[in-house]
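Chemist: I'd like to go over a predicted model; first the sequence, then the structure.
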Amino acid sequence: MTQLETCWIQVHQRIESACRLAGRDPDSVQLIAVSKTRTAREILALHALGQARFGENYVQEFVAKWEALTPRAVVPPLEWHFIGALQRNKTRAVAERADWVHSIDRLKIAQRLSDQRPADRPALQVCLQVDLSGEPGKAGIAEADLEPLAAATAELPGLRLRGLMALPPPSTDPTEQRRPFRRLRELLDRLNARGHRLDTLSMGMSGDLEAAILEGATLVRVGTALFGPRNAQVTQA
């Protein structure tokens, strides 16, 4: 058994254990393998184990991997999640290739993604990134501005608003880990009470996925626990 396979099994065991503790069906939580700085060869190796969902943070790197892997027509097809900060001048590359975008925090970005989504592709699945810390300079929409952004994004024809995403400050205290995840779930519930039909909470990473699942995560984004420490440089395979 390879190290990658061992890690993949261990992560799934962690997900299943957390779901049992929360009284949830393990199938209600999907794993996104965060493959930034990882090669196409590593992605294919993990895909061969059964992993189909991959998350990328950097547009140029994502495009290179998409172009390297898409012609191979792997089965099941790779599902690409863009989870990093997105600048206005790079939205087209993501709109044309990604299946999901988790990091929308401005209406202008949402509008550009919608306008640039190819007509022959299904609507781009999107989440709004929320800044739960309130610290200046942090990525994400402020809680006070979330409802107007959700309402406007839901009306865009090229997008389908699915839910919320957050990147809380790191903590090793399980109780402290749960607080921001609970808050994100409360914000999702508030939006649904106002007429939205959101079903996705993208939250939880290698160090806190259990806390996120206990608070309702449906997508967990895991890199280090799968692949090990991040590569300093990326070479395409």
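Modeler: Happy to help now that I have it.
Chemist: Every contact and neighbour count from this point should use C-alpha atoms.
Modeler: OK.
Chemist: need the helices for the chain, in chain order.
Modeler: Here the chain has its helices, by DSSP state H, at 3-22, 40-49, 59-69, 91-97, 107-116, 143-154, 174-193, 209-214, 224-227.
Chemist: Out of these, which is the most enclosed?
Modeler: Comparing the helices of the chain by mean neighbour count (mean count of other CA atoms under 10 Å), helix 209-214 ranks first with a mean of 24.
Chemist: let's bring in a second model and compare:
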Amino acid sequence: MSTIETQYQQVVNRIHGACDASGRKRGDVRLLAVSKTKPAEMVEACYHMGQRSFGENYLQDALDKITALSHLSDIEWHFIGPLQSNKTRPVANHFQWLETLDREKIAVRLNEQRPEGLPPLNVLIQVNISDEPQKAGIATNDVATFAQQLQSLPKLKVRGLMCIPEDTPNEEHLRHQFERMQQLLLELQQIVPEADTLSMGMSGDLELAIACGSTQVRIGTDIFGARN
């Protein structure tokens, strides 16, 4: 097997092992392969191993890959970077998911710009779960209000929550933040019953995230190698 095949399988095995250890079904947690800065050829190699969902942070780089891989009809593109208001149209036109929604202005623009022929854009509300001033995301106390606002936008489909937790070696701090996210998803489901996604956990903490209810982990370097 190639290096990318080996690394991809190792990540899949880690996810399966974490599901087994926490008593969850393997199918309950999906992998988002974070392909930012990586060439389309590497994405396609991963696709041929069965991966379908890919995460991109940088818009122009992502658009180039989307064009190059347009022959892969069932590939699913997630925008996972900060989104400025002047960049909403390409996301509305070319992506299936936006995982970093935290402003009503962005939501309104995406709703207005989503083409008629496409299904609603799946969105995750980004939560600043560690309450760090330099981080994007809304406060935990504002999730319900924001979710209510999004209900009036028919071309957006609220699918759940996303977070980037505190960068800390303290596992108890991380566990507390992940468990709070799980609770917030339950609260969100009272407003949006179809919200089914909790995007949390990366290479260093995926086992803990899965134990705390994550339904999607975002893995880049461990699959594709170090960033270019």
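Modeler: Yes, it's here. Computed from a prediction, not measured in an experiment: that's the story for all the values here.
Chemist: Serialize the helices of structure 1 to TSV and add fields for distance to V126 of structure 1.
Modeler: Shown next, in TSV, are the helices of structure 1 (distance: least, CA to CA, whole Å):
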stretch	distance to V126 of structure 1
helix 3-22	23
helix 40-49	23
helix 59-69	16
helix 91-97	11
helix 107-116	9
helix 143-154	9
helix 174-193	14
helix 209-214	19
helix 224-227	24
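Chemist: wait, which of these is closest to L128 of structure 1?
Modeler: Across those, L128 of structure 1 has its closest neighbour in helix 143-154 (7.5 Å, CA to CA).
Chemist: okay, and that closest one goes to which residues in structure 2?
Modeler: The counterpart of helix 143-154 of structure 1 in structure 2, using TM-score structural alignment, spans residues 140-151.
Chemist: which outside residues touch the matching stretch?
Modeler: For stretch 140-151 of structure 2, contacts defined as CA atoms under 8 Å, 6 or more residues apart in numbering pick out 104, 107, 125, 127-129, 156, 158, 184, 187-188, 191-192.
Chemist: try 7 Å
Modeler: Contacts with stretch 140-151 of structure 2, where a contact means CA atoms under 7 Å, 6 or more residues apart in numbering, come from V127, I129, L188.
Chemist: same thing with stretch 174-184 of structure 2?
Modeler: For stretch 174-184 of structure 2, contacts defined as CA under 7 Å, 6+ apart pick out I129, S130, P165, E166, L208, A209, C212, G213.
Chemist: which position in structure 2 aligns with G223 of structure 1?
Modeler: In structure 2, the residue matched to G223 of structure 1 (TM-score structural alignment) is G220.
Chemist: tally of neighbours for the nearest residue to that match once chain neighbours are set aside?
Modeler: Nearest non-adjacent residue to G220 of structure 2, counting by CA to CA, 6 or more residues apart in numbering: V34, 4.3 Å away. Neighbouring residues of V34 of structure 2 were enumerated by other CA atoms under 10 Å; the total is 26.
Chemist: Could you pull up the residues touching V34 of structure 2?
Modeler: F54, G55, E56, R218, I219, G220.
Chemist: Show me the residues you listed that map onto strands.
Modeler: Counted as lying in strands by DSSP state E, out of the contacts of V34 of structure 2, are F54, G55, E56, R218, I219.
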